[in-house]
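1. no sequence on this one, just coordinates:
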């Protein structure tokens, strides 16, 4: 099962923050750089999202509504139910991080990759992940304000305004400038990918440095981490089952069910980390820990599921010849995958 190399880089960044945390002026510089990096990150997201493809994807609205409901309704309800594991398995700060995890949007890249491997509806996965990310810029802080309130460290009412200024405004600016900058971003996709990942690493270093300075890591023990992993394993198993069998009950095709399962059961590390740094302040390091662990867990489990789905006899019957499932036209998508 795959271990995401980027997770190893994140863990290395956490180790660096533990050994050499930013303090004093260094902390102020890191915080300012982190804020700027988040704005750049979402500016690039805005440029990359094709408005035309998103509008075309609206034709398959039932699938997208289902994914959004899984992401922003079913997941949070399960997060609230997990309150029953406090204090037996989880401490209150870890539970707050777990609840935050259930509020962030779905992934884009991994949902597309696993849907393609499993021979599912790839265009639908692209649109579903994009819609979820866009909706999360607004829904995640609103849900956090409703469900977390003042319990989440530095979270306050003006955090919603901070989210708008740091995330939504750059994203909209990217959409407006996409006409002129879209080609440049597409040509330099690999280089700008390092900007994406570097921005998130900077956010992680800043958050964990602040956590080290405030001593929040003294609240975590090996037993609590094991409890957190157990709860997250149950959460992932429940969502994978609900998205698969629920989509079948709603009479979606096999290709659509695959897209719903992979897009509706995941949570985005790239979107969640910047939001947590804004919403949680000094407690952000503990808040993002459940998300980091869940991210790796979902990659490992979904990789196995995708490979098994690709070997299903039904998959061979409905797929076009050849190993490249992403190059075929998928029934019900209304678009051709690229």
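-> Everything's here; your move. Just so we're clear, the structure is a prediction, and the values are computed from it rather than from any experiment.
2. Could you use CA atoms for every contact and neighbour count after this?
-> OK.
3. Nearest residue to residue 79 in space, ignoring adjacent ones along the chain?
-> residue 99 (4.9 Å; CA to CA, 6 or more residues apart in numbering).
4. who touches the host helix or strand of that neighbour?
-> Taking DSSP states H and E as the criterion, residue 99 maps to helix 92-101. Helix 92-101 is contacted from outside by 76, 79-80, 82-83, 86, 144, 148, 151-152, 228, 267, 272, 286-291, using CA atoms under 8 Å, 6 or more residues apart in numbering.
5. can you give me the helices in the stretch 51-200 of the chain?
-> 51-57, 61-69, 75-81, 92-101, 109-117, 122-147, 159-163, 169-187, 189-213 (DSSP state H, counting those that start in this stretch).
6. Is it possible to get JSON lines of these that adds distance to residue 257 and mean neighbour count?
-> Formatted as JSON lines, the entries for the helices of the stretch 51-200 of the chain read as follows, by distance: least, CA to CA, whole Å; neighbours: other CA atoms under 10 Å:
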{"stretch": "helix 51-57", "distance to residue 257": "16", "mean neighbour count": "14"}
{"stretch": "helix 61-69", "distance to residue 257": "9", "mean neighbour count": "19"}
{"stretch": "helix 75-81", "distance to residue 257": "18", "mean neighbour count": "18"}
{"stretch": "helix 92-101", "distance to residue 257": "23", "mean neighbour count": "24"}
{"stretch": "helix 109-117", "distance to residue 257": "10", "mean neighbour count": "23"}
{"stretch": "helix 122-147", "distance to residue 257": "10", "mean neighbour count": "23"}
{"stretch": "helix 159-163", "distance to residue 257": "33", "mean neighbour count": "18"}
{"stretch": "helix 169-187", "distance to residue 257": "30", "mean neighbour count": "16"}
{"stretch": "helix 189-213", "distance to residue 257": "30", "mean neighbour count": "21"}
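7. Please name whichever of the ones you listed is nearest to residue 238.
-> Across those, residue 238 has its closest neighbour in helix 75-81 (9.0 Å, CA to CA).
8. What helices and strands are in contact with that closest one?
-> If contacts are counted by 3 or more CA pairs under 8 Å, 6 or more residues apart in numbering; DSSP states H and E, helix 75-81 sits against helix 92-101.
9. ok, the residue nearest the centre of the chain to residue 295 distance?
-> Closest to where the C-alpha atoms of the chain average out (CA atoms, centre = their mean) is residue 268, at 0.6 Å. For residue 268, the distance to residue 295 equals 7 Å [CA to CA, to the nearest Å].
10. what sits against residue 128?
-> 63, 64, 67, 68, 108, 263.
11. Comparison target, given below:
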């Protein structure tokens, strides 16, 4: 079976390499206002996200509530609880930073585009996938900062939930609401130019990734991470994915879901959004030098989830 490599994963690797060799453009002293460009780009991403949300479809999707509850509990409760079990093992400052990065990954919402695409390929419950992936991003605006606030309050003196929620409200929630309000007027254009909007979204994400890693490289944050640590982190991220994939599948079977609903539960309940992750990291962690490390588990998870789910979806499509 031939699997296609997601080009976006290759672009991420290229951007990280570019940040390694040319970190100066992403520093605070750079003449290029990447922070401002990134903030405006973020607001536009979520405005277009709101334009694509159909209130009628979201309301219609409420019927299959058991499936929705399982997916959201997996996304925002099971994932973080599993990571919390390993908190006592974080002894040193570096280990605590990596653990916070894992908690950040675990507390993120699901991703919209790839979840729906993979469920569609696997012939799962597409309307439920659209509903859950869409609503997950909105729930994440509230839940993700709460999870991180439990530990960042003690790790960072400048972390204040009120300030964080203000930024999330202005940069994310208000643009989403504006998009939903204007959806009936401009929603058709968002659908028509979805390909171009996707390119725009990914460009903004790559810009944020560049700045995040450029700052980390300039401060030599990665100098303490050895290849063995990176391989161990990759194994932990992979193990976390498989554990949640198994748990959601087992629970779905116990609840006697149809095969279509089980596919949707496992695909949507184990996805983590790279878009929300990069955006939230910028707001939650500001311009801290360690932000590259914070994003590292998410990058590894993103690459692996796409590879594995693509394989499974292609296999299920032949049933």
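-> It's in. Bear in mind the structure is a predicted one, so any value in this text is a computation, not a measurement.
12. Could you get me the TM-score between them?
-> The TM-score (TM-score structural alignment, normalised by the length of the second structure) is 0.91; 311 aligned residues with a CA RMSD of 2.0 Å.
13. Residue 246 of the second structure matches what in the first structure?
-> Aligned by TM-score structural alignment, residue 246 of the second structure pairs with residue 241 of the first structure.
14. give me the element its match is part of.
-> With DSSP H and E as criterion, residue 241 of the first structure is part of helix 222-249.
15. Okay, buried residues for that helix please.
-> 224-225, 227-229, 231-233, 235-236, 239-240, 242-244, 246-247 (16 or more other CA atoms under 10 Å).
16. Superpose on the second structure and give me the mean offset of that helix.
-> Once fitted to the second structure, helix 222-249 of the first structure is off its aligned match by 0.8 Å on average (mean CA distance after the TM-score superposition for the first structure).
17. which strands and helices sit next to that helix?
-> Against helix 222-249 of the first structure (3+ CA pairs under 8 Å, 6+ apart) you get helix 254-264, helix 284-310.
18. go with 10 Å
-> helix 61-69, helix 75-81, helix 92-101, helix 254-264, helix 284-310 (3 or more CA pairs under 10 Å, 6 or more residues apart in numbering; DSSP states H and E).
19. Show me how far it is from its chain's centre.
-> In terms of CA atoms, centre = their mean, to the nearest Å, the centre of helix 222-249 of the first structure is set 16 Å apart from its chain centre.
20. Stretch 143-161 of the first structure too?
-> With CA atoms, centre = their mean, you get 19 Å for stretch 143-161 of the first structure.
21. now the end-to-end length of that stretch.
-> 14 Å.
22. what does that stretch rub up against?
-> 72-73, 76, 79-80, 92-93, 96-97, 99-100, 102-104, 136-142, 164-168, 275-284, 286-287 (CA atoms under 10 Å, 6 or more residues apart in numbering).
23. same question, stretch 162-171 of the first structure
-> 35-49, 134, 136-138, 140-142, 158-161, 174-177, 271, 274-275, 278-279.
24. separation between residue 50 of the second structure and residue 212 of the second structure?
-> Taking CA to CA, one finds residue 50 of the second structure at 26 Å from residue 212 of the second structure.
25. If you could redo that for residue 10 of the second structure, that was the one I meant.
-> 17 Å.
26. how close does the helix holding residue 99 of the first structure sit to the second structure?
-> In the superposition with the second structure, the average deviation recorded for helix 92-101 of the first structure is 1.1 Å (mean CA distance after the TM-score superposition for the first structure).
27. Onto which residues of the second structure does that helix map?
-> Helix 92-101 of the first structure covers residues 96-105 of the second structure once aligned (TM-score structural alignment).
28. Check stretch 117-126 of the first structure too.
-> So stretch 117-126 of the first structure is aligned with residues 121-130, judged by TM-score structural alignment.
29. Ok, stretch 57-69 of the first structure next?
-> Residue span in the second structure matched to stretch 57-69 of the first structure, by TM-score structural alignment: 61-73.
30. what sits up against that stretch?
-> In contact with stretch 61-73 of the second structure (CA under 10 Å, 6+ apart) are residues 55, 74-75, 77-79, 109-110, 127-133, 135-136, 139-140, 248, 251-252, 255, 257, 261-262, 264-271.
31. Likewise for stretch 211-221 of the first structure?
-> Residues contacting stretch 211-221 of the first structure (CA under 10 Å, 6+ apart): 14, 17-23, 27, 90-94, 205-206, 208-210, 227, 281-286.
32. and it, which stretch of the second structure?
-> With TM-score structural alignment as the criterion, stretch 211-221 of the first structure aligns to 216-226.
33. Pull up the distance across that stretch, start to finish.
-> Using CA to CA, one end of stretch 216-226 of the second structure lies 15 Å from the other.
34. quick check: angle from the helix holding residue 241 of the first structure to helix 61-69?
-> 160 degrees (axes from the mean of the first three to the mean of the last three CA atoms, to 10 degrees).
35. follow-up on the earlier one: so for residue 268 and residue 295 of the first structure, which residues contact both of them?
-> 101, 107.
36. distance of residue 105 of the first structure from residue 127 of the first structure?
-> 13 Å.
37. Which residues are in contact with each of these two?
-> Joint contacts of residue 105 of the first structure and residue 127 (CA under 10 Å, 6+ apart) are 133, 263.
38. residues contacting residue 194 of the first structure?
-> Residue 194 of the first structure sits in contact with residue 200, where contact means CA under 10 Å, 6+ apart.
39. re earlier: can the helices of the stretch 51-200 of the first structure go into TSV with extra columns for distance to residue 1 of the first structure?
-> Formatted as TSV, these follow (distance: least, CA to CA, whole Å):
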stretch	distance to residue 1 of the first structure
helix 51-57	32
helix 61-69	26
helix 75-81	25
helix 92-101	23
helix 109-117	13
helix 122-147	22
helix 159-163	35
helix 169-187	31
helix 189-213	22
